[in-house]
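Enquirer: give me coordinates for this.
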Amino acid sequence: MSTPEPSPRPPKIPESVLVVIHDTAWRVLVMERAANAGFWQSVTGSKDTLGEDPRDTAVREVGEETGIHIGSPAVPDTNLRDWAIRNVYEIYPVWRHRYAPGVTHNTEHVFGLRVPEGTPVVLAPREHTRFEWLPWREAADRCFSPSNAEAILQLPRFFD
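Expert: Below you'll find the model as predicted:
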């Protein structure tokens, strides 16, 4: 008897989140992508279902990628803020195969997450190889994604 073929993954939903994680000293967490050495970014991720609220996506992705648990005593839910920024950008051709045929653009919801200085980070090794806490302007310069860099540069507007 032969082993059945694994089911193909469903197409990615072209709606995602970008979460700029920062501490009270204006340092921003950036992580290097495992699949693309030299590509640094903030937390990003697509919705799992069409009905998933972007805020829920942000909470899930932060936990998966960094081990930071939003809603814990150290990082209350109120520390996650929807910056009401929506970026619509063209999906890089190299990644379009992950989406349904004909999908060329993604809508990205931008959030900020304030964490205490010294918050531990536990990376998902399949996604990221290393991380750094950088001053916000330096973090923006490090990012490969223009929308990620621009979001980080918005930090002073939302810092409290």
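Enquirer: could you use CA atoms for every contact and neighbour count after this?
Expert: OK.
Enquirer: report the buried residues of the helix or strand hosting G112.
Expert: Using DSSP states H and E, the element containing G112 is strand 105-115. Across strand 105-115, burial judged by 16 or more other CA atoms under 10 Å covers N106, T107, E108, H109, V110, F111, G112, L113, R114, V115.
Enquirer: repeat for stretch 147-156
Expert: Buried, per 16+ other CA under 10 Å, within stretch 147-156: S147, N148, A149, A151, I152, L153, Q154, L155.
Enquirer: tell me if I'm right that M31 and A139 touch.
Expert: No - with contact defined as CA atoms under 8 Å, M31 does not count as touching A139 (9.9 Å).
Enquirer: quick one on the thing from earlier: next structured bit after the strand holding G112?
Expert: Past strand 105-115, the next helix or strand by DSSP H and E is strand 128-135.
Enquirer: one more, so I can put them side by side:
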Amino acid sequence: MTGNKLVDNIILILSFLATAACVGVFVYTEVVYQKPLPDGQAELGKLISDNKKMAFPAPFKLDPLIINLNSRKTRLRFLSVEAQLVPFNHDSDDRFETHRSMINDAIINIAGHMTAEELNSISGKILLEERIKKSVNSIVRGQLVKGVLFTKFVIQ
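Expert: The predicted structure follows:
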């Protein structure tokens, strides 16, 4: 080691104390200290509350609609659409439900003024979605709609 007997003994004692402390902590955590078992009901409640904070709000399903489209030709064109409104928060279903008929009327009005050629394009569908979001938000008097999901979109 260093050649000085006093310094060597001090280093030896300090090494022994460090080793004893590590062994003591290990023995304490493995043998002496017992973690309390988790309470099942409390953990379940905590898990559910955390899940509600992190989960996306469920979309609000609207009624299926068949809409006459604006057509320049003599042939009539129809749009069969089923849509869902994606809200920003969980508690907006009641407001959508109370204004369901006005929301359906707004969708019919918006889509009825668009042509089939507009709705067949991607930009037309995006425009329809933006107009529906804006109209529904003005009907319910607040920023509740994050997006519109079309689950059925058929033009005949």
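Enquirer: just give the TM-score of the two.
Expert: Overlay of the two chains. TM-score (TM-score structural alignment, normalised by the length of the second structure): 0.28; 68 aligned residues with a CA RMSD of 4.2 Å.
Enquirer: now the strands: where do they sit in the second structure?
Expert: Along the second structure, the stretches classed as strands by DSSP state E are 60-61, 65-69, 77-87, 145-155.
Enquirer: which helices and strands sit right next to the third one?
Expert: So the one you mean is strand 77-87 of the second structure. strand 60-61, strand 65-69, strand 145-155 (3 or more CA pairs under 8 Å, 6 or more residues apart in numbering; DSSP states H and E).
Enquirer: in TSV: the ones you listed, plus distance to M54 of the second structure and mean neighbour count.
Expert: Converted to TSV, these look like this (distance: least, CA to CA, whole Å; neighbours: other CA atoms under 10 Å):
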stretch	distance to M54 of the second structure	mean neighbour count
strand 60-61	18	18
strand 65-69	32	19
strand 145-155	16	15
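Enquirer: export those strands to CSV and tack on distance to N109 of the second structure?
Expert: Listed next are those as CSV, based on distance: least, CA to CA, whole Å:
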stretch, distance to N109 of the second structure
strand 60-61, 19
strand 65-69, 9
strand 145-155, 16
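Enquirer: what does stretch 136-145 of the first structure rub up against?
Expert: With CA atoms under 8 Å, 6 or more residues apart in numbering as the contact definition, stretch 136-145 of the first structure has outside contacts at 26-30, 39-42, 133, 148-150, 152-153, 155.
Enquirer: next helix or strand past the longest helix anywhere in the first structure?
Expert: Looking across the first structure with DSSP state H, the single longest helix is helix 54-66. Next helix or strand after helix 54-66 of the first structure toward the C-terminus (DSSP H and E): strand 80-90.
Enquirer: now for P146 of the first structure, how many residues are close by?
Expert: 11 (other CA atoms under 10 Å).
Enquirer: so which of the helices and strands packed on strand 77-87 of the second structure gets nearest K52 of the second structure?
Expert: strand 60-61 (16.9 Å; CA to CA).
Enquirer: residues in contact with that closest one: which ones?
Expert: A83, Q84, L85, V86, P87, D93, F96.
Enquirer: picking up where we left off before, mark which of the contacts of stretch 136-145 of the first structure are part of helices, please.
Expert: N148, A149, E150, I152, L153, L155.
Enquirer: now those residues as TSV including distance to E61 of the first structure?
Expert: TSV is the format used below for these (distance: CA to CA, whole Å):
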residue	distance to E61 of the first structure
N148	15
A149	19
E150	20
I152	18
L153	21
L155	20
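Enquirer: E65 of the first structure touches G45, doesn't it?
Expert: No - counting by CA under 8 Å, E65 of the first structure stays clear of G45, with 9.3 Å between them.
Enquirer: between the strands of the second structure, which one is closest to K53 of the second structure.
Expert: Of all the strands of the second structure, strand 77-87 comes closest under CA to CA, at 14.3 Å.
Enquirer: buried residues, the closest one. List them.
Expert: R77, F78, L79, V81, E82, A83, Q84, L85, V86, P87.
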